[in-house]
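Asker: Pasting a predicted model and its sequence here:
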Amino acid sequence: MPNRRLRAVFMRGGTSRAVMFRQEDLPADRVGWDPIFLQVIGSPDPNGRQLDGMGGGISSLSKVCVIGPSSRPDADVDYTFAQVSVREPLVDYSGNCGNMSSAVGPFAIEEGIATAPRDGEAVVRIHNTNTSKIIVARFPVEAGELAATGDLEIDGIAGKAAPIRLEFLEPGGAKTGKLLPTGRVCDKLEVPGLGTVDASCIDAANPCVFVAAEQVGKTGTELPDALEGDARFLQAMEGIRRAASVRMSIAPDIDAAGRVTGVPKVAMVCRPQVAPTLSGRQLTAADADIVVRMISVGQPHRAVPITGAICLAVTTRVGGSMPQLLSTASAGPIRIAHPSGVTLVDASVTAGNTPEAIHAKYGAVYRSARRLFEGKVLYRGP
């Protein structure tokens, strides 16, 4: 079978990386996308390293983004996100990646898919097809490209870069159509091996389920390697995720929930406290408003995913939710401590007399992105 060549760009977006494709270069029938993406990224790999592809062996480095002209009048581009499993032959389109969303606007203008001033501020309205939501990206451009330098520092990324503001408009119901898919702020989930677990199941930017760290026998400040080596903990968190998936009507039953690996994301949260980071820096209780350890596709994240951070920010504004009860945030930006440091986010939520009346207006965050490589990737095909 001969090698095929496909135009592509390799980009960092926030604390993730992905291979970026123009939609026009891919098969019109999306059934043909999965085999290409799996080969390009290097999955499935039982060794978990993806050395035969562009992936990096962890979920945040095993991603694909597809960008094309907008199918909606209120957006400039369509953006489809694909999460590629590292060890299994699975490509999941069920949710979005907020980190890679920061790379979409720069990619779109540099590829000529969207327009922007040659110098000044670019504003790109992005239609994420996974969630049917609009994300507004604002960033500086120089000579028609994302500004090469800037003053924004992101924990987990060395150096400084130009800031990209991402505004997730009306983020509620990204997957399920409801901010509170279960109709409750807090649910009691029955999880094998744990019993009854109190959890908040929220769908904002991406559906997530939040539990208190103490319910799964943790402090909430453990680093990813320690969590990754704890098979019992990972099994418990997967049990919570699957139970929440069924309760949120994402999957019809527990077995089906095991096949929809991308959502909901599952996280444990705790009150602000002294917490180590991957760089060796110690965070104090005064550095953050809430601490989170998030897992997706069975792997603990090195940094909180942006859609997860947006969902957590929204949830801390929902009275009576697990994160709200553990958070010290008041009005203004919310500081989320995670293994790589602190992420600053914001959210606006209006209260209601009933759960159905609670409304999320927006969630916002600042990220950065960089174009790393452009050329062609090879895959085997007819």
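Answerer: Good, I have the coordinates. Note that the coordinates shown come from a computational prediction; the quantities given were computed from them, not determined experimentally.
Asker: contacts and neighbour counts: CA atoms only from here.
Answerer: Noted.
Asker: how close does Thr251 get to Ile134?
Answerer: Careful, residue 251 is Ala; it's not Thr. Using Cα to Cα, to the nearest Å, Ala251 is found at 24 Å from Ile134.
Asker: now the helices for the stretch 151-300 of the chain?
Answerer: For the stretch 151-300 of the chain, helices defined by DSSP state H, counting those that start in this stretch occupy the ranges 224-228, 231-247, 254-259.
Asker: Test my guess that Tyr379 contacts Arg4.
Answerer: Yes: using Cα atoms under 8 Å, Tyr379 is in contact with Arg4, at 5.3 Å.
Asker: who has more neighbours, these two?
Answerer: Taking other Cα atoms under 10 Å, Tyr379 and Arg4 do not tie; Tyr379 has more neighbours (21 against 13).
Asker: what secondary structure does Leu312 sit in?
Answerer: On the three-state scheme (DSSP: H, G, I helix; E, B strand; the rest coil), Leu312 is labelled helix.
Asker: Check it against this one:
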Amino acid sequence: MTHKPQIKIPATYMRGGTSKGVFFRLQDLPESCQTPGEARDKLLLRVIGSPDPYQKQIDGMGGATSSTSKTVILAAPTQPDHDVDYLFGQVSIDKPFVDWSGNCGNLTAAVGAFAINGGFVAKDRIPENGTATVRIWQANIKKTIIARVPITNGEVQETGDFELDGVTFPAAEVQVEFMDPADGEGAMFPTGNLVDDLEVPDIGTLKATMINAGIPTIFLNAEDIGYKGTELQDYINSNPEALTMFEIIRAHGALKMGLIQNLEEAASRQHTPKVAFVAKPSEYVSSSGKTIGAGDVDVLVRALSMGKLHHAMMGTAAVAIATAAAVPGTLVNQAAGGGDRASVTFGHPSGTLQVGAEASQVNGQWTATKAIMSRSARVLMEGWVRVPGDSF
């Protein structure tokens, strides 16, 4: 029996924020994978090592968590006054699909560096020393993102002393600005309400803020679902009943937000929306052993991604948190003490994060103009990734 040999594809393995992913230039992909479709999805699944019934992704580049089962494709810009198109694919771990419905805010921090190294940014826009401004078109949600990448001696500066909770080692700081961060078309609050009564069969009626900023997110009060907001990953992820509850809530929230037409669609749209729960500040010990005091944060937030509690915080969810905090009356704003605010510092399982956001009312509708956060990124490995030639 004859089997096709492996092929090799130029790729870079990068950390961005608290996530890792495999980065490609569109022109480097096999021709059949340069357009959206089954071939591309099959290729990325094989690269990452999915679907894996063992949920380990041993035979691929994935790390068996939502934070490490990610792919990025960069291409020449399709929009004027942009440097690069950025397409994000969230690869399911145990199911055969790639979710293209949203962005990854953490990996966005690595897009600027990859765009510079990949030749997408004009040489005359890269200073010898200073900061390069990379104008990114986020193709999943059709929004502009600005990455400010430090440059030393004409090359991307990756090392530094910027520390990010959830990342072990310090690195250079990359500022990321999400412009007009409502995700896709439609209102920032798709139901028209800052707080809704979300009816979930067998669970009850829950107060919920459903927002469309950074990434569609459903915010709940921690106490309404039996939590304190100080929980760490294992406490939630080791409880199948809790994970099932969150998935049921997520599906009903997605339906109410108009993201799906029926509940069954939620199973193939795992990346969006996110579910998060909030609580007033309280002391807890983070996953690294660091004590987070009640006075260190404005609000506590825990969020789930791809069916599991995230070890830190998704970058796009951080945008949603900051934007919701900036709007008086939302559950996030109430938990943070209410009132007007231009930034919020929140506690997550790995520590704390500060994010700035600007929101205002226009013709009675809330809109977000910008959200800003600092992340870091670096290349972990570059060269070629190999996959069997008959896998796509």
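Answerer: In hand now; what should we look at? Nothing here was measured: the structure is a model prediction, and the numbers come from that model.
Asker: Could you check what's spatially nearest to Gly156 of structure 1, not counting adjacent residues?
Answerer: Computed as Cα to Cα, 6 or more residues apart in numbering, the closest residue to Gly156 of structure 1 that is not its neighbour in sequence is Ser340, at 5.0 Å.
Asker: Just give me the match in structure 2 for that neighbour.
Answerer: In structure 2, Ser340 of structure 1 lines up with Ser350, judged by TM-score structural alignment.
Asker: which residue sits closest to the aligned partner of Ile146 of structure 2 in structure 1, ignoring its sequence neighbours?
Answerer: Matched by TM-score structural alignment, Ile146 of structure 2 corresponds to Val136 in structure 1. Nearest residue to Val136 of structure 1, sequence neighbours excluded (Cα to Cα, 6+ apart): Arg125, at 4.6 Å.
Asker: Buried residues, the helix or strand hosting the one you found. List them.
Answerer: In the assignment (DSSP states H and E), Arg125 of structure 1 maps to strand 120-128. For strand 120-128 of structure 1, burial by neighbour count (16 or more other Cα atoms under 10 Å) applies to 122-128.
Asker: Distance from the chain centre to it, please.
Answerer: In terms of Cα atoms, centre = their mean, to the nearest Å, the centre of strand 120-128 of structure 1 is set 19 Å apart from its chain centre.
Asker: other SSEs contacting it?
Answerer: Applying 3 or more Cα pairs under 8 Å, 6 or more residues apart in numbering; DSSP states H and E, one finds that strand 120-128 of structure 1 contacts strand 77-84, helix 98-110, strand 133-142.
Asker: Residues touching the second one, excluding its own?
Answerer: Yep, that's helix 98-110 of structure 1 we're talking about. With Cα atoms under 8 Å, 6 or more residues apart in numbering as the test, helix 98-110 of structure 1 has contacts from 11-18, 65, 67, 77, 79, 114-116, 123-124, 126, 137, 144-146, 164-166, 305-308, 367-371.
Asker: before we move on, back to that, please list all residues in contact with the match of Ser340 of structure 1.
Answerer: 165-166, 286-288, 311-312.
Asker: Just send those residues back as JSON lines, with distance to Cys33 of structure 2 and neighbour count too.
Answerer: Listed next are these as JSON lines, based on distance: Cα to Cα, whole Å; neighbours: other Cα atoms under 10 Å:
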{"residue": "Asp165", "distance to Cys33 of structure 2": "36", "neighbour count": "23"}
{"residue": "Gly166", "distance to Cys33 of structure 2": "33", "neighbour count": "21"}
{"residue": "Ser286", "distance to Cys33 of structure 2": "42", "neighbour count": "21"}
{"residue": "Ser287", "distance to Cys33 of structure 2": "39", "neighbour count": "19"}
{"residue": "Ser288", "distance to Cys33 of structure 2": "40", "neighbour count": "12"}
{"residue": "His311", "distance to Cys33 of structure 2": "32", "neighbour count": "23"}
{"residue": "Ala312", "distance to Cys33 of structure 2": "32", "neighbour count": "28"}
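Asker: Between those residues, which sits nearest Val91 of structure 2?
Answerer: Nearest to Val91 of structure 2 among these is His311, at 17.7 Å by Cα to Cα.
Asker: and the closest one, that's in a helix?
Answerer: No: counting by three-state DSSP, His311 of structure 2 is located in no helix; its state is coil.
Asker: Quick check: the gap between it and Thr230 of structure 2.
Answerer: Taken as Cα to Cα, the span from His311 of structure 2 to Thr230 of structure 2 is 12 Å.
Asker: where along the stretch 1-150 of structure 2 do the helices fall?
Answerer: Under DSSP H, counting those that start in this stretch, the stretch 1-150 of structure 2 gives helices at 38-48, 105-117.
Asker: could I get these as a markdown table with mean neighbour count?
Answerer: Shown next, in a markdown table, are these (neighbours: other Cα atoms under 10 Å):
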| stretch | mean neighbour count |
| --- | --- |
| helix 38-48 | 22 |
| helix 105-117 | 26 |
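Asker: Would you reformat those as CSV and include distance to Gln27 of structure 2?
Answerer: Listed next are the helices of the stretch 1-150 of structure 2 as CSV, based on distance: least, Cα to Cα, whole Å:
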stretch, distance to Gln27 of structure 2
helix 38-48, 13
helix 105-117, 13
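Asker: just to revisit the earlier point, more neighbours, Ala251 and Ile134 of structure 1?
Answerer: With neighbours defined as other Cα under 10 Å, Ala251 of structure 1 and Ile134 compare such that Ile134 has more, 22 against 19.
Asker: Quick check: closest non-adjacent residue to the more buried one.
Answerer: Of all residues beyond its chain neighbours, the one nearest Ile134 of structure 1 is His127 (4.8 Å), with distances taken as Cα to Cα, 6+ apart.
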